[in-house]
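Enquirer: Give me coordinates for this.
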Amino acid sequence: MSVRTLCGLFGMSAQAYYKKKKTILLRSQIRTAILSAVHYYRSKAPGMGALKLHYELCSIYGSGAVGGRDAFLNLMRAEHLMLPAKKPRRTTNSNHLYKKYPNLIKGVTAQYPNHIWVSDITYIWIEGGVCYLHLLTDMYSHAVLGWVLAPGLQSEYTQQALEQAITQAGGGNLCATIHHSDRGSQYACNAYIGILTEHHIRISMTESYNPTDNAVAERMNGILKTEWIYGMALFKDEKHARRQIAEMIEFYNNERPHMSIGMKKPMDVYYGEVPGKCLWKK
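Expert: Model (predicted):
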């Protein structure tokens, strides 16, 4: 039977049938183009969420072609392209039996290099997982004195970052230095405290869970992520991440001007003003 005859049986004109067929074909082509674009962006940034994809595709194809937000989200769900919910990652475990030390730097401003060191751990996403960046920063110069990118949160990695900082400071008796951190087990464990005590470094810890209690360390994490990491494709693996982060920290320490130290470079300030050991200033 002809198309005209079949359409007549359903009370529909052949013209309406061909128009509908053209519309369905066009929608199919648009859907294919949208899904192709989604796969392209996900190949470059696997963690790019659906809302960001919708915004980006609307700017390319127009909101009329892409459709509304809810329709786009339904398409992503139907194609199993929604990202799984990220499990919250905690780097601090304060539920331990080690001694917790008082906060010695509340209201205190760093007066010279090696006066106050701040330590923190942040997570770095890589393809298929996550790594942890253990950092130790000099509060006065904002220089990164020690860092380790590791597959886990074990205290041995935090100790390696501390030992790098001690070497950077010349080792020996560092009685003019305060080490400040959160109350995580990595910083409170016997091995870590033992290294600090061996070098006569005073121990300070946050007294609450407020991020502002360790603001300089949090700020360092933010600079690395917002100025570098968030603008890059996901690291392929731990080795790739370590190589890239080494370059970032090298640039940050030696070439990036820092507003809070008069647009000087952190390492210029650190090495230019390091006092003699045990010159304790109250």
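
Enquirer: drop to CA atoms for contacts and neighbour counts, all remaining ones
Expert: Fine.

Enquirer: The residue nearest the centre of the chain and Glu218, how far apart?
Expert: Nearest to the geometric centre of the chain sits Lys225, at 4.7 Å (CA atoms, centre = their mean). As defined by CA to CA, to the nearest Å, Lys225 lies at a distance of 11 Å from Glu218.

Enquirer: Kindly report the same for Tyr55.
Expert: Counting by CA to CA, the gap from Tyr55 to Glu218 is 30 Å.

Enquirer: For the longest helix belonging to the chain, name the packing helices and strands.
Expert: The longest helix of the chain (DSSP state H) is helix 14-44. Secondary-structure packing of helix 14-44 (3 or more CA pairs under 8 Å, 6 or more residues apart in numbering; DSSP states H and E): helix 3-9, helix 50-61, helix 63-66.

Enquirer: So what's the gap between that helix and the chain middle?
Expert: 37 Å (CA atoms, centre = their mean, to the nearest Å).

Enquirer: circling back to that earlier point, helix or strand for the residue nearest to the centre of the chain, which one?
Expert: For Lys225, the element it lies in under DSSP states H and E is helix 215-227.

Enquirer: and this one, so I can compare the two:
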Amino acid sequence: MVEKDNTNLSIGKQCKLLSISRSSFYYQPKGETALNLMLMRQIDEQFLETPFFGVRQMTWHLRNDGHLVNEKRIRRLMRLMGLMPIYQKPNTSRPAKGHKIYPYLLKRMSVTRPNQVWASDITYLPMRRGFLYLVVIIDWYTRKVLSWRISNTLEANFCVDALNEAMAKYGPPEIMNTDQGSQFTSFAWTDRLCRSGVRISMDGKGRFLDNIFVERLWRSLKYECVYLHAWETGSDARAGIAKWVAFYNHKRPHSAHGGKPPAVVYWLDKENMQPDQQEQRVA
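Expert: Next up, the predicted model:
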């Protein structure tokens, strides 16, 4: 996809055209052993089934499967993966010191139209010899994936890039909901939303179900795509994710809307909205 020897386009410009961050293109496998990568894969799979497992429960689970591991190792791996048990927050989901935390706005709210509420989250992507991180932005009502990015770090930049793409394509939502991770409490993220008149909503601490639709998306993505492949490079991962997202948005039936794919519901509802609804903003 990216041609290193292309004299007309720099690698940076090629990455921008392909929506790949330069850090992902230059991705090199992390310095984890094959055993740790195998454990991370098993932790990831188990966490989808039991998101309430903390370090102790996950350690016991792996020991019951025959792995000689201690809590110290599992704690480090879960933090590295950015996993967030329901009842606690690892470092990757803690707000940075001094960052503002916003209240959760969706409790008892009726979400009835596209662009009323968006949600975003980050997940771990296993590779053949390492791992990456994936951020997505979805429309809460239709479940459509509006944008996404992959990165080999948990810095806020790739999240802001995904947000900018979604807002450029679809306009700003009324509300953006995320967890309290440092990426989403960062000035770059919150300032972009505030300048666009978007109300910010953040999950209660340790509240897995507050962003349930993104969690369901992760489950579908991983079982239908990620776990079926062993990607070698960031470009391979991006191509695989892009293919699955296109399938999910345009062809995969969704039970929430009578079997219609998310993109079909999104555009049908947008067309049926009255002009005053399309312009409605939450004060």
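
Enquirer: Give the buried residues for stretch 193-205 of the second structure.
Expert: Leu193, Gly197, Val198, Arg199, Ile200, Ser201, Met202, Asp203, Gly204, Lys205 (16 or more other CA atoms under 10 Å).

Enquirer: Also stretch 272-282 of the first structure?
Expert: For stretch 272-282 of the first structure, using 16+ other CA under 10 Å, the buried residues are Lys277.

Enquirer: That one spans what distance, first to last residue?
Expert: End to end - CA to CA - stretch 272-282 of the first structure spans 21 Å.

Enquirer: quick one, helices of the second structure?
Expert: 11-17, 22-25, 34-49, 55-64, 71-81, 157-170, 182-185, 187-195, 212-224, 234-250, 262-272, 275-278.

Enquirer: What degree of burial does the spatially closest residue to Gly152 of the first structure that is not a sequence neighbour show, as a neighbour count?
Expert: Closest residue in space to Gly152 of the first structure, ignoring its immediate chain neighbours: Tyr132 at 6.0 Å, by CA to CA, 6 or more residues apart in numbering. Tyr132 of the first structure: 20 surrounding residues under other CA atoms under 10 Å.

Enquirer: Repeat that for the one 5 residues further on.
Expert: Neighbour count for Thr137 of the first structure, taken as other CA under 10 Å: 26.

Enquirer: so who does it touch?
Expert: Counting by CA atoms under 8 Å, 6 or more residues apart in numbering, Thr137 of the first structure touches Trp117, Val118, Ser119, Ala143, Val144, Leu145, Gly146, Val216, Ala217, Met220.

Enquirer: let's see 10 Å
Expert: The contact partners of Thr137 of the first structure, taken as CA atoms under 10 Å, 6 or more residues apart in numbering, are 114, 116-120, 143-147, 161-162, 165, 179-180, 216-217, 220.

Enquirer: How much space separates the aligned residue in the second structure for it from Lys13 of the second structure?
Expert: Aligned counterpart of Thr137 of the first structure in the second structure: Ile138 (TM-score structural alignment). As judged by CA to CA, Ile138 of the second structure and Lys13 of the second structure stand 27 Å apart.

Enquirer: ok, now Trp244 of the second structure?
Expert: Counting by CA to CA - Trp244 of the second structure and Lys13 of the second structure are separated by 25 Å.
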